[in-house]
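Peer 1: Predicted coordinates and the sequence they were generated for:
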Amino acid sequence: MTISTMEHDKEMETAIRESAHGILRSVSPITRLREWRGSDPGYERSVWAKLAEAGWPGVFVDEAYDGMGLGLRAACAIAIEVGRHPLPEPYMAGAWHASLLLNALPESALRDELLSSLATGSAVIGVAWQNASGAAALTQEYSGGELSLNGERHWVYPARADGWLVLSDDDALFWVPADTANVVTTPHTRVDGSLCATLRFENVRIAGEQRLAQGASVQSAIGHAHALLRVLQAAELLGIAQESFDTTLAYLKTRVQFGKPIGANQALQHRMVDAYLQLRLAQAVLEEFLAKYDAATLEDPALFEAECARTKARCAYAAQHITRLAIQFHGAIGYTDELDVGLYLKRMLHLTSWLGGIRENRRLAGRHRGTESAASTRIAYDTYPLDTDWNALPEDEFRAVVRDFTARNYPSQYRHPSQRLHWDEIKDWYFALSKQGWIAPAWPREHGGMGLSPDKLIAFIEEMEAHGVARTPDQGIINIGPVLIRYGTDEQRQRFLPKILSGEHVWCQGYSEPNAGSDLASLRTVAVLDGDEFVVNGQKIWTTLAQDATHIFLLVRTDKTVKKQAGISFLLADMSTPGITVRPIRNIAGEEEFCEVFFDNVRVPKDNLVGQLNEGWTIAKALLDFERLFVGSPSQAQYALNQLRAIGEQRGLFADAAFQDRYVEAMLNVMDLQSLYGEYADIVRRGEPLPPSVSLLKIWATETYSRLCMESVEAAGEQGGDDVPIEAGDMLLHPARRLFNSSITTIYGGSNEIQRNILAKVVLELPTG
């Protein structure tokens, strides 16, 4: 899809949402939900006619049958708005469900007539396809030119339709008008006040031409229609989540207790940040699905069904989480019927249970993805020139090339390490990546990077993690390189970037200090300008692999007379400079990963100042954003997921349904992280500054990683307490040490608690006191 096409689609989507917003508020004040709930038929035909005038029932119907033919993205735009402003009319059950199913059937006069009646709003048509456990099967008999139907169908939406598309147990699909003799309709109320029905067919006679289709094609059509319907449900659930979140956020800002807004309470702030994280994950997953659908990249039916189920599971979880939180945060009034938040909770429950709840959809999503084995196809990487546009390659081909490169170049003895490797262990791999031009996959091509698009970057990460590739000493790649690209002078870029790429310079980060971990602005390392040099004195701590580094970038205080953020500068220093001393620190795993770095009258050239004097805080924050983007990448979580899968296979745990559920949930959490990561990676690729909300990535990635590591220890059983590796296929795993490693990820780059404080203040704009 071209950029112009994407922009046109976005404009159309915005226009449709604005139109839907206006229609809903003009024809259906939210008070109508209370007026019509539990009533029969539960909605108004006059309002249905207005929706038809706006083209809603015909969104999926081709123009040849009087429809709009706009498709899934337009329908999702409407559904999101309905989620934010629910209405009684069964737009999804009474029009979209049937039109999706009819579209998937062979053409016929009856099919075309039904599509036209849907599009014009002259008919409300439901789908009767499922039974309750132990209910009578629905059978058909053919005699004397007529068909006879006997049996039952349950949970039929809407209860009051002009007719239904009825599925028999032998995979035949019939059109049965509501006034057909011997069709007994028994309605009952859903939790949101809408009506569904049990249909009983007692020797119901219909003409042969009312059978629309029969055989395997019917099940295929039903499956496809239900898959898309799950996406539409996801869109409405997302709208419910958004409205419930916005309502609750506004309440926290205005409701005063004990003399201050309740939103100033840190515990409530952190919970709202977590709710916002769930909302953003749901938005990212739905948008990623729509982009794949628009680009026709979901051709495999099993994968298509899995992706639809995954989309619903994530949006349903967000809506469930946020609507329940809304009830609690509104206090006792949230429990009353007079407040609208209860209406959203009930609508969420109805939509979540229809076509399967969160766990059922997770299982459906995992049924395809969970059984995938690692691909073994390889394409020789050296048949491609170094200046190949990797983004132009089909993803399968790109993955095969990465797979071949990794298999031929990565040292086998360092696969799946349980700790960070030192430079002397990993340098040959670094040099191999550098020679191939792959050491900086996210850097722009004009600066020596691969310039990978988000989808290719995630594919690159996944293939590396699947092979068990260790993290390189990468502070130059992930931090100082992007900073110099954005803030450095031309001379600094020319002097430093090529040597980062080649591995001649290995960088470490001098940010944290004793008693000033997450509070970076309280640093006390001082730099005094003396002629053409700064004289630096002080100490840095928690400096990763400083013993291996040739250079360090550090924050220093250059003015003590101004507020603490204003007097900070950003310097680059050669680690061989006299006066720099490095002392390794042994961590709980017994490894020397971190170091203290002491500066005693260290002289740093003035030309190594990045940006302006005393304006380093801006650069420092940007670098932290880059770091949070990197820490928020799916790489560590993907590694931990691979470890969990290997342990599960080695111990035969996939035969246990409970383990399968936990594994699939973890797998989908990693996939959803990839969806959110892709959005932020695309911002960097476009050269735009990262928004403060990038901290969401850091929180979700590190906490997902930590949960996965703990799950691996549990799955390993007795071996989870061993200090020796587990042999699992071609992998050597050490669950306990990996758990140790996960503990620090929620601390570095600013602890997750600090990230939640930042998000609450800067993004959600909650009161501070």
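Peer 2: Everything's here; your move. Bear in mind the structure is a predicted one, so any value in this text is a computation, not a measurement.
Peer 1: can we go C-alpha only for contacts and neighbour counts from here?
Peer 2: Will do.
Peer 1: what residues are up against Asp600?
Peer 2: 536-538, 579-580 (C-alpha atoms under 8 Å, 6 or more residues apart in numbering).
Peer 1: Second structure for comparison follows:
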Amino acid sequence: MDDHRELLKDSVRAFMAGQGGRARARALRDAASQGSPGEHDRAHWRQLGELGCLGALAPQAQGGLELDVGDVAGMVQEMGRALAPEPFVQAAVGAVGLLSLVAHSPLADTLLPRIIQGRLIPQLAWTGPGQAEPAPGSARLVPADGHALLQGLRHEVLPGQGDGWLVLAQSGGAPVLCWVPAGTAGVTAVVHERVDGTTHAEVRFDRVRIEPRQQASGPLLNEHTITRVADNCRLCTAAELLGAAEPALQATLHYLRTRKQFGRPIGSFQALQHRAVDLYAQQRLAQAAIDSATSAARAGEAWSIACSRAKARATRAALAICREAVQMHGAMGFADECEAGLHLKRALGLAAWLGNEPAQRARVAGLLSRRGEMAGDEPAAIRTTTRMDWKALDDEEFRLRVRDVFEREYPEELRNPPRRLRWHECRRFYQRLGELGLLAIAWPQAFGGAALPPGKQLIFMQEQDRWGVARAPDMGITMVGPGLIRYGTPAQRDRYLPAILRFEHMWCQGFSEPDAGSDLASLRTRAVRDGGDYVIDGAKIWTTFAQDATHMFMLARTDPTAKKQAGISMLLIDLATPGITIRPIRDIAGNDEFCEVRFDGVRVPLDALLGQENDGWTVAKSILASERIYLGNPRQSQNALKRLDAAAASLGLRADPVFMDRLTDLRLDVWDLVSLFESFAAQVQRGEPLGPDVSILKLIGSETYQRLAQLGIEALGADGARTGAVRLGEASDDLMSLFMNSRPATIYGGSSEVQRNVLAKHVLALPDA
């Protein structure tokens, strides 16, 4: 996030800290429960004006700051944290946004300064009954002698009480804005209490007299610009939702750490830990979706999709977090004195405005349908045959050149394979990528990598999935290389890194053991010093493609007297060394991807040690972080989504609203995963070490992949149990292999349960049992 955006958030946070937002929210609620809906705090509203918040989006010519909507979203998030009950988004984003479209009119000249200074609370009246979108046509302005008459009904007018109504209406087929002061004849307003103590109104305008100075229209006030203002409101409401949820999650985590039951903190119970991690995952996804929207282009359907996606995810996250805050606090959570209920009520109130989560999914599906086929499926129109500085290309040229490489170099018969490929099947293609400098796309250029920024890494993955390019069956690029770059000696880097890039060495991982599994601290394989060698005895299991590998990076216990983690070292092993036996293991899909590897008196030189002796746990955590960002990358889910899209089209399922809602839900999951991945990839690109929170990528990515594969099987109906390719119209696909490939995704690289344990302990700081 930009520094100026952080400064804005800090200033709003400091202001809100002393304003008693929760107390004002309670006061409004209590007044409403007594049958007299309370007025908003006018003094606080004026202070918001003095701080510049109310004019953040307004033109500078009108006294505003003319900031970006992303800046305002950051401010609103802080207001959400404080549960500030004022109708900020409706006034400062909705009303100001609409008036800015008629900025040079007498109406804007009159209203904007008063709103910006905090002297006016406008009520935004722009949606009709049963509508989540602004609809000018459901209120009409009819010309009369020297004035006009306003007729129509406005629904969900927020706030329910204020100084008058800013009405979006239609006149002569064009949108028009009208200002109707409170108390005007012909207006009937029915005020309804909302669950969070705020109010909204249903307002009927019956031949309300509108003078020329009370109305404004113009070419900038049109369907597209009105939609853009509504999308700004959706984005800022998403930020407010997330803000309202964040303190609820923090309070819940504190309660889990401190509340004791049966003599131990309830946060040590694994069931509660895993539920807390899932809430944290939703929070991170919501932040990623909001960040993605704030950096998107500010117009067109892509912008609308980004804002609806942010609102959908923030709604899901906030409601889940706040519901669980009540549940995890137990009986106290249902008591009024606990603030969990305040946060839940605010989330409910914000979720309903401008469309709840299902409405946002339906909107995204409709926007995608109007866009037609996804862009970017056309064949490459540029040839690439030589190595180049890929990092220096602009994104469009980079995409086309990568696309050309895949289309020309990758064998047609290997596209979207039903299983992971063996090395002999795809070796030539990956060697060709190496020749072109597209092998180690995230490595620094000094070590032979392409050093691609996160955006280009995602483009590369998208193009892989577009063409059905299989993942390379080698861990040298994704794990050993980053480990050597960070912990290796100059001699080790010189020896191993070029060989990895030339595929002279093929690497497998030796972490899990027959009785250890994911519990790496319980390793029993030993490496004992004997002169200038280590002598290794023990066994590794679930070692992917060890039968094809030339080398293994492994963990072994080098100090049996030390604490479990402290006595482990990382070793680099040549699998041709005497004493090593490899036994393939067949999986449930009938493939022999896994192996058991036994070590009987295997001698390796002391310079096989990577990092410091007995500090292999540190090296392993770093390598696993590299693996988890790789295993958590969105390409598997993107590929599954693309195949599911194609199957839906061929099977006629796009006309099934239930199926399409489920598919859109998963599509949003994939997009949010992409945004979250981008944030971690940017961290790597900046040279910052990955922390334990990277486990969230592996957790979300693998479970999203499984849900997509499951829906694919269900889409086939009676053919859902068939193996091999199933005919889908003029095409065919093997969706059963997709399902089978997705099953181990939540196991390898640390199971989902292990990832939740890591996040619970090292990110959420929940206590041990």
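Peer 2: Here it is on my side, so go on. Since the structure is predicted, the reported quantities are computational estimates derived from the model, not experimental observations.
Peer 1: Any chance you could compute the TM-score here?
Peer 2: Here the TM-score for the pair of chains, by TM-score structural alignment, normalised by the length of the first structure, is 0.94; 758 aligned residues with a C-alpha RMSD of 2.2 Å.
Peer 1: are any of the contacts of Asp600 of the first structure buried, and which?
Peer 2: When the contacts of Asp600 of the first structure are checked for burial by 16 or more other C-alpha atoms under 10 Å, the buried set is 536-538, 580.
Peer 1: What strand or helix carries Tyr344 of the first structure?
Peer 2: Following DSSP states H and E, one finds Tyr344 of the first structure within helix 341-353.
Peer 1: what packs against that helix?
Peer 2: helix 216-254, helix 301-329 (3 or more C-alpha pairs under 8 Å, 6 or more residues apart in numbering; DSSP states H and E).
Peer 1: okay if I get those helices as a markdown table plus mean neighbour count?
Peer 2: As requested, those are exported to a markdown table (neighbours: other C-alpha atoms under 10 Å):
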| stretch | mean neighbour count |
| --- | --- |
| helix 216-254 | 22 |
| helix 301-329 | 25 |
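Peer 1: looking at those helices, which is closest to Val184 of the first structure?
Peer 2: helix 216-254 (23.7 Å; C-alpha to C-alpha).
Peer 1: equivalent range in the second structure for the next helix or strand after the closest one?
Peer 2: Using DSSP H and E, the helix or strand that follows helix 216-254 of the first structure in sequence is strand 256-257. Mapped onto the second structure using TM-score structural alignment, strand 256-257 of the first structure covers residues 260-261.
Peer 1: any idea how far the residue of the first structure most remote from its centre lies from Gln214 of the first structure?
Peer 2: Largest separation from the mean C-alpha position in the first structure: Gly144, at 56.3 Å (C-alpha atoms, centre = their mean). Gly144 of the first structure is 19 Å from Gln214 of the first structure, where distance means C-alpha to C-alpha, to the nearest Å.
Peer 1: quick revisit: narrow the contacts of Asp600 of the first structure to those in strands?
Peer 2: 536-538, 580 (DSSP state E).
Peer 1: count of neighbours near Arg495 of the first structure?
Peer 2: 11 (other C-alpha atoms under 10 Å).
Peer 1: ok, now Ala128 of the first structure?
Peer 2: Look at Ala128 of the first structure: counted by other C-alpha under 10 Å, it has 27 neighbours.
Peer 1: Find the nearest non-adjacent residue to it, please.
Peer 2: Nearest residue to Ala128 of the first structure, sequence neighbours excluded (C-alpha to C-alpha, 6 or more residues apart in numbering): Val166, at 4.7 Å.
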